[in-house]
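Asker: missing the sequence, but the structure's below:
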């Protein structure tokens, strides 16, 4: 069943490949339907996949092959809540394959979509009532590309 509100993603001819990659990466994910176009359009021709409906971890998405006119920017990203460093590493490694690591846990995948690979402890420490601790964590995070949980904890404890 589709959510009341779904995220709609514009791809340049590789929507189906992206949906297959994402659904293979996240648990509780599947492709529901691929719809083929009945006419030629700027991003494709009759018979090409135009949209792919899929879920990622239980949330609805639609990927569309809309052509090259609207590439992704970092103005929107998908954030992954990671339980621990092993989960951070797993998602980071998969998304960085053909992608581009950025900074502070952000990565642009090979399809151009931006992700935040975030260990659960990071936002907790950034919201800590001890603002000096939170500042140490923020300073440590801004020096990282992929977030390192041990380093974040060391910064929180004043040991970094």
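Answerer: Structure received. Quick caveat: nothing in here was measured; it's all calculated off a predicted structure.

Asker: alpha carbons only for contacts and neighbour counts from here, please
Answerer: Fine.

Asker: Please name every helix or strand in contact with whichever strand or helix holds residue 31.
Answerer: If you go by DSSP states H and E, residue 31 is part of strand 30-36. Contact partners of strand 30-36 among helices and strands, from 3 or more C-alpha pairs under 8 Å, 6 or more residues apart in numbering; DSSP states H and E: helix 15-25, strand 49-56.

Asker: Below is an additional structure, to be compared with the one above:
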């Protein structure tokens, strides 16, 4: 059966973001980190290009693609919570260190992901 893996485009911080998310959400981990080949236009050879990660059991790929395509609220993730305490914990973690509150209960983390 085919599967779909969402790919998240970062400006050089895919590994940092993956570690951040894996530390916040249960059943989460970094699965693999891949360095860039010599001919990659956005990332120097050997620097992190791709991070494969699992968040809450869902596979994702993070790519260090450069500044061309920043995140927008057009693609957002909804987190189902068991109650106010869990919601508050996620909110505090996601808005810390440069994240910000948005309208209608949305927030943006320090990497720009809503």
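Answerer: Nice, thanks for sending it over. Note that the structure is a prediction, hence the values are computed from the model and not measured.

Asker: I'd like the TM-score for the two structures, please.
Answerer: After superposition, the two chains reach a TM-score (TM-score structural alignment, normalised by the length of structure 2) of 0.94; 112 aligned residues with a C-alpha RMSD of 1.1 Å.

Asker: Superpose on structure 2 and give me the mean offset of the strand holding residue 31 of structure 1.
Answerer: Here the mean offset of strand 30-36 of structure 1 against structure 2 after fitting is 0.5 Å, by mean C-alpha distance after the TM-score superposition for structure 1.

Asker: quick one: buried residues of that strand?
Answerer: 30-31, 34 (16 or more other C-alpha atoms under 10 Å).

Asker: Distance from the chain centre to it, please.
Answerer: Offset of strand 30-36 of structure 1 from its chain centre (C-alpha atoms, centre = their mean, to the nearest Å): 20 Å.

Asker: So which residues of structure 1 form strands?
Answerer: 7-11, 30-36, 49-56, 59-65, 77-82, 100-101, 106-108, 114-119 (DSSP state E).

Asker: Turn those into JSON lines, columns for distance to residue 149 of structure 1.
Answerer: Shown next, in JSON lines, are those (distance: least, C-alpha to C-alpha, whole Å):
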{"stretch": "strand 7-11", "distance to residue 149 of structure 1": "29"}
{"stretch": "strand 30-36", "distance to residue 149 of structure 1": "30"}
{"stretch": "strand 49-56", "distance to residue 149 of structure 1": "25"}
{"stretch": "strand 59-65", "distance to residue 149 of structure 1": "27"}
{"stretch": "strand 77-82", "distance to residue 149 of structure 1": "10"}
{"stretch": "strand 100-101", "distance to residue 149 of structure 1": "17"}
{"stretch": "strand 106-108", "distance to residue 149 of structure 1": "15"}
{"stretch": "strand 114-119", "distance to residue 149 of structure 1": "7"}
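
Asker: Nearest to residue 133 of structure 1, out of the ones you listed?
Answerer: Between residue 133 of structure 1 and the strands of structure 1, the tightest spacing by C-alpha to C-alpha is seen for strand 114-119, at 17.1 Å.

Asker: elements contacting that closest one?
Answerer: Looks like strand 114-119 of structure 1 contacts strand 77-82, helix 85-96, strand 106-108 (3+ C-alpha pairs under 8 Å, 6+ apart).

Asker: Figure out how far the second one is from the centre of its chain.
Answerer: When you say that, I think you mean helix 85-96 of structure 1. Using C-alpha atoms, centre = their mean, the offset of helix 85-96 of structure 1 from its chain centre is 11 Å.

Asker: Could I get the contacting residues of the residue lying closest to residue 88 of structure 1 once chain neighbours are set aside?
Answerer: Excluding the flanking residues, the one nearest residue 88 of structure 1 by C-alpha to C-alpha, 6 or more residues apart in numbering is residue 82, at 5.7 Å. Applying C-alpha atoms under 8 Å, 6 or more residues apart in numbering to residue 82 of structure 1 gives the contacts 88, 117-120.

Asker: which of these map to contacts in structure 2?
Answerer: Compared against structure 2 with both residues aligned by TM-score structural alignment, their matches' C-alpha atoms under 8 Å, these retain residue 88.
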